[in-house]
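Q: Give me a 3D structure for the following:
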Amino acid sequence: MAANLPWDITIEILSRLPVKSLVRFKCVSKSFYSLISQDSQFKRKHLDQSTRHDLIVNLEHGPERLFSSSLSYLSSDDHDQEGVIELPYPIKDNFSEYMTVSRSCNGLFCIQDIAGIVFIWNPSTRELRRLPDCPRTNDRIAYSLGYDSSSDDYIVLSIHKSIIGDCAARARTVFQLISLKRDSSWRKILDLPGMKFSLYGSYDFYNGAFYWTENIFIYSRRYGPLVISSFDIKEEKIKKIELSPPSRYSDQYTIFDVSVLGGKLCLYSLSSVTSFDLWVIEEYGVMKKILSIRLNEIQRYAAQVFKPLYLFEDGKIMLHTRINRIEQVDIYKDGDSAPKTTAASCKILRAYIYNETLISPQG
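A: Predicted structure coming up:
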């Protein structure tokens, strides 16, 4: 029957299937193999229609092992072991406690190992690509991965400090880029004195730019407005947005950071005496509050991490938390003071969200 279907209808059907099935179907025929493995338009179509998002965690008692599960499974009430699979570890002999992993971009991850080597990894297809060594003089700050829609190419941003002599006060921040298709080596694009950067290394990619907060810790208003910086990959320039948090934060010790959730640029805060709050940053820096979680006394004073991972369509949010040195992944809804426990509520080391994709790290 499949042989009698028009090719365009066959493509539509295949573009809606999970990656695991498509990998198996590559052996059906030469045309299937060519479509699934080599056709960039089909890969993009499959990505655009993909609705499955997965969570990767590695557990405290087994740091060398990675486990993946779909978010639909984690948010349901019916949990069994079949909903969780183990992934082959991407970098041999380098466990995740020694890895730095950026937020996923279109299902791809940028990974740096303990030796400073950078890789691009697709957990859906298990493909891994090592990038050329990145020139750096001092401490690495961050790597992040973005997508240039004008050239259908993926861009890796490297940010690191360059200290002149032995004087930290004269440190410069160096920006370097490499594209997966066009570049064979890293190229320096900016060398800025006194640049402020995210202490958490959160450089999320949104709408053609990498975003981070400069003054992440706000106490009273003595530090001035909250500043969000961005690096535009087309113009290769730094831009800034100044935000004014609500006045009720003026006398509180509050952590602010940015995150891309539900396809929108968001600002979130963790306050020492109130709550976890989430805003969407709209045009011209307008903030629209969409969620607030009440923190009890134990959470307020014991929380070291309250990081959003995923915003569901029904308004619930998945958070990676570390409270009293115990790390969990839980789901909250607006107004909650206690989470809905998920299958990932156990001692973990890292947690990452990605969507299924056929996109190859090879470019």
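Q: alpha carbons only for contacts and neighbour counts from here, please
A: OK.
Q: In three-state terms, label the closest residue to Arg130 other than its chain neighbours for me.
A: Closest residue in space to Arg130, ignoring its immediate chain neighbours: Phe119 at 4.4 Å, by Cα to Cα, 6 or more residues apart in numbering. Look at Phe119: counting by DSSP: H, G, I helix; E, B strand; the rest coil, its state is strand.
Q: Please report the distance of Phe119 from Gly146.
A: 14 Å (Cα to Cα, to the nearest Å).
Q: So which of those two has more stuff around it?
A: The residue with more neighbours, out of Phe119 and Gly146, is Gly146; 27 against 19, by other Cα atoms under 10 Å.
Q: pretty sure that one is in a strand, no?
A: Yes: when three-state DSSP is applied, Gly146 is found to be in a strand.
Q: Find the helix or strand that the nearest residue to it once chain neighbours are set aside is a member of.
A: Nearest non-adjacent residue to Gly146, counting by Cα to Cα, 6+ apart: Ile155, 5.1 Å away. Counting by DSSP states H and E, the element that carries Ile155 is strand 153-162.
Q: Please identify the buried residues of that strand?
A: 154-162 (16 or more other Cα atoms under 10 Å).
Q: Strands of the stretch 1-150 of the chain, residue ranges please.
A: For the stretch 1-150 of the chain, the strands defined by DSSP state E, counting those that start in this stretch cover 53-59, 66-70, 84-87, 100-101, 109-112, 118-122, 127-130, 140-148.
Q: residues in contact with the shortest one?
A: Contacts of strand 100-101 with the rest of the structure, by Cα atoms under 8 Å, 6 or more residues apart in numbering, involve 109-113.
Q: For those, give me a markdown table that also has neighbour count and distance to Tyr310.
A: Below are those laid out as a markdown table (neighbours: other Cα atoms under 10 Å; distance: Cα to Cα, whole Å):
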| residue | neighbour count | distance to Tyr310 |
| --- | --- | --- |
| Phe109 | 24 | 16 |
| Cys110 | 26 | 19 |
| Ile111 | 24 | 20 |
| Gln112 | 22 | 23 |
| Asp113 | 17 | 25 |
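Q: for comparison, sequence B:
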Amino acid sequence: MDFSNIVRAQNQVRVQKGMASHLTNNHVIIADILSRLPVKTLSRFNCVCKLWYWMINSDPGFQALHHSRSWRNPRFLFRLSDFDFNPLEQLGYRYAYNFVSTDTEGKNICLMQIKVHEPVKLILPGCFGLLVFSTDTRIHVCNPSTRRILALPDYKSKIAGFGVGYLSSIRRHKIVRLIPRRPSSLHLECSVFTLAPGEEGFSWRVLNDQCPYLVDQFSLPAFANETIYWKIDRQQALNRHNDFIVSFNIRYEKFMTITHPADWIPTSNLDWRSPIRNSTQLVELRGTLCMIQTLASSHVAVWKLADHKNSMWVKICMFETSRIHPNFVGEVQCIKDGEIIFNSASNYLLYYDVRKKTFRKKMLPHSAENLTSYCESLTSLTR
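A: So this is what the prediction gives:
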């Protein structure tokens, strides 16, 4: 291709991208209608015309509008207990996991399958439309709306912790990986992967700043206010003053520690064999970090982190669960229309209305234990 053809191709791409912004700015009604549709429907509209194609796939303004709408209507992804194992798979994807996607009422059911090389260890809650999960040595990024999966570069050492966040200023996801430098080390090496589809560079970036604590590998991290939060490993937390949470700001890429609330009841005195019924959970609710403590056959307390730097917590609500069977009270997944939604160790979702102080249950055709929440997104995972 000669120089004139290169210039012509570059101009064509520039014009096409401008067409998408032009459509969003001058066809507000069309953009408003399309932004209310699910991703599956929008993928079919790619073929309507070039303007719609570039708006749906390339216009950040439209994608942000679509996310703001889908964020109000989260979806649940249930991992079924069975999985397929094929040791003779030619491409090496020996493990196939089956998922069921529904809305928050257990309706609009869709099936989904994920194939990986190693067993899946942990799936994080959705972050701006993307799910991140890990095996022993590799982290994967998945968009359940488009059913695209991206395997990030692997590492020889086992992963000691990971998290994901979204930096709105650059409109990019950042995945954080924690790995031990030495088997006996109490500090963790931190690497960051910036998800930038279509751009050059596909590697982890090792930071000089290390994670000061081992993190709890059996509890989920939470992301809020440009910060990822992990619970500190229980054994280390007992010997390290009142430090309870280690945080990582994805903008400044710095670690901090946070203490627990003053009237928090340590779960170390409870039965460690009941991680669901007696648990302390970190979760993002309405854009802020919350800590949920669930005591079996007793109550659920919800704290909100009011001041990150000074570790100031505010208890926003507390409600009894003595009349609810312990199997129905799992971990908090999200809050919608004033209701806090719990998963459970049964086939039920549990809903608590904060204003009316009432419970209701919803029966599902499958277990509600292995559950994560996400919102639909048009984010591309194409390299």
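Q: Determine which of the strands of the stretch 1-150 of the first structure approaches Ile241 of the first structure most closely.
A: Set against Ile241 of the first structure and scored by Cα to Cα, the strands of the stretch 1-150 of the first structure come closest in strand 140-148, at 20.0 Å.
Q: quick check: that closest one aligns to which part of the second structure?
A: Counting by TM-score structural alignment, strand 140-148 of the first structure lines up with residues 159-167 of the second structure.
Q: quick one: that stretch to chain centroid distance?
A: Stretch 159-167 of the second structure has its C-alpha centroid displaced from the chain centroid by 9 Å (Cα atoms, centre = their mean, to the nearest Å).
Q: List just the nearest of the buried residues of strand 153-162 of the first structure to Thr274 of the first structure.
A: Ile159 (33.6 Å).
Q: rewinding a little: packed most tightly, which of the strands of the stretch 1-150 of the first structure would that be?
A: A comparison of the strands of the stretch 1-150 of the first structure by mean neighbour count, using mean count of other Cα atoms under 10 Å, puts strand 109-112 on top with a mean of 24.
Q: equivalent range in the second structure for it?
A: Taking TM-score structural alignment, strand 109-112 of the first structure hits residues 131-134 over in the second structure.
Q: how big's the offset between that stretch and the first structure?
A: Mean deviation of stretch 131-134 of the second structure relative to the first structure after superposition (mean Cα distance after the TM-score superposition for the first structure): 1.5 Å.
Q: How about residues contacting that stretch?
A: Here stretch 131-134 of the second structure has contacts from 120-126, 139-144, 163-164, 374, using Cα under 8 Å, 6+ apart.
Q: mind listing what the residue nearest to Arg130 of the first structure touches?
A: Contacts of Phe119 of the first structure (Cα under 8 Å, 6+ apart): 110-112, 128-131.
Q: Nearest residue to Trp121 of the first structure in space, please, no chain neighbours.
A: That would be Leu128: by Cα to Cα, 6+ apart, it lies 4.5 Å from Trp121 of the first structure.
Q: Now do the same for that neighbour: its match in the second structure.
A: By TM-score structural alignment, Leu128 of the first structure lines up with Ile149.
Q: Let me know whether that match touches Ile139 as I believe.
A: No: in this structure Ile149 of the second structure lies outside contact range of Ile139 using Cα atoms under 8 Å: 10.6 Å.
Q: Please compute how far the one helix or strand Lys307 of the first structure maps to lies from its chain's middle.
A: Using DSSP H and E, Lys307 of the first structure maps to strand 303-311. In terms of Cα atoms, centre = their mean, the centre of strand 303-311 of the first structure is set 12 Å apart from its chain centre.
Q: for the helix or strand following that strand, packing partners?
A: Moving toward the C-terminus from strand 303-311 of the first structure, the next helix or strand (DSSP H and E) is strand 317-323. Contacts defined by 3 or more Cα pairs under 8 Å, 6 or more residues apart in numbering; DSSP states H and E place strand 317-323 of the first structure against strand 303-311, strand 326-332.
Q: Packed most tightly, which of these would that be?
A: When those are compared using mean count of other Cα under 10 Å, strand 326-332 is most buried, at a mean of 23.
Q: now for that strand, which elements pack on it?
A: strand 317-323, strand 340-341, strand 348-355.
Q: For Arg16 of the first structure, find the nearest of these.
A: Closest among those, using Cα to Cα: strand 348-355, at 13.3 Å.
Q: by how many degrees do that closest one and strand 53-59 diverge?
A: Computed with axes from the mean of the first three to the mean of the last three Cα atoms, to 10 degrees, the direction of strand 348-355 of the first structure lies at 160 degrees from that of strand 53-59.
Q: For strand 348-355 of the first structure, give me the average deviation versus the second structure.
A: Strand 348-355 of the first structure versus its aligned partner: 1.8 Å mean (mean Cα distance after the TM-score superposition for the first structure).
Q: Next, the angle strand 118-122 makes with that strand.
A: Using the same axes, to 10 degrees: strand 348-355 of the first structure against strand 118-122 is 60 degrees.
Q: Give me the contacts around strand 348-355 of the first structure.
A: Contacts for strand 348-355 of the first structure (Cα under 8 Å, 6+ apart): 50-60, 63, 96-97, 103-108, 309-310, 320, 326-329.
Q: for the residue nearest the centre of the first structure, what are its contacts?
A: Closest to where the C-alpha atoms of the first structure average out (Cα atoms, centre = their mean) is Arg103, at 1.7 Å. Taking Cα under 8 Å, 6+ apart, we find Arg103 of the first structure in contact with 109-110, 144-145, 204, 352-353.
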